[in-house]
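In: Please find the sequence and the predicted model below.
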Amino acid sequence: MSDLIGTYTDRLLQLAPDLGRSAAEGFVNDLYYAAQRDLDEEVAEAELEREE
């Protein structure tokens, strides 16, 4: 996962070089974990529906 964070941080910095590495990495990290949390919720809902 850390490789993906670095890859997307580098891509973001290419688009917004003035952002700074720390801010870009924080944004990418927050975005990744928010997306993972949403995906986990969807999986949990689907499992609950299957059990019913």
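Out: Thanks, I have it.
In: Going by C-alpha atoms from here, please, whenever you check contacts or count neighbours.
Out: Noted.
In: Report the buried residues of the helix or strand containing Gly26.
Out: Gly26 belongs to helix 21-51 when assigned by DSSP states H and E. Neighbour counts over helix 21-51 (16 or more other C-alpha atoms under 10 Å) mark Arg21, Ala24, Glu25, Val28, Asn29 as buried.
In: now do stretch 5-15
Out: Ile5, Gly6, Tyr8, Thr9, Asp10, Leu12, Leu13.
In: here comes the other one, which I'd like you to weigh against the first:
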Amino acid sequence: MFTVEECKKVLCSKGAKYTDEEVEKIREALHSHVKMANEAYTAQNSQNDPTQKKKRK
């Protein structure tokens, strides 16, 4: 995960101004979105992976 300072550098690179608290909230929200996207991607790929399919009886 990126530090608050790294995030602030990117967010403020074009003149926008954010407090450390705002940057922290943005960072946490982005982290949550990435985590959800990764979980969805992993779940979808495991369904399409023939090595992960259950054997029929």
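Out: Ah, there it is. Note that the structure is predicted; figures quoted are calculated from it, not measured.
In: TM-score of the superposition?
Out: The TM-score (TM-score structural alignment, normalised by the length of the first structure) is 0.65; 49 aligned residues with a C-alpha RMSD of 1.8 Å.
In: Show me what the helix holding Gly26 of the first structure packs onto, helices and strands only.
Out: Under the contact criterion of 3 or more C-alpha pairs under 8 Å, 6 or more residues apart in numbering; DSSP states H and E, helix 21-51 of the first structure touches helix 2-15.
In: Check the offset of the helix it packs on from the chain's centre.
Out: 11 Å (C-alpha atoms, centre = their mean, to the nearest Å).
In: what's the spacing between Ala46 of the first structure and Asp38 of the first structure?
Out: According to C-alpha to C-alpha, to the nearest Å, Ala46 of the first structure and Asp38 of the first structure sit 12 Å apart.
In: And the buried residues of stretch 5-15 of the first structure, which two are furthest apart?
Out: Using C-alpha to C-alpha, those reach their maximum pairwise distance at Ile5 and Leu13, which is 12.1 Å.
In: Next up, the contacts around Glu22 of the second structure.
Out: Neighbour list for Glu22 of the second structure: empty [criterion: C-alpha atoms under 8 Å, 6 or more residues apart in numbering].
In: Distance of it relative to Ala29 of the second structure?
Out: Distance, Glu22 of the second structure to Ala29 of the second structure, by C-alpha to C-alpha: 11 Å.
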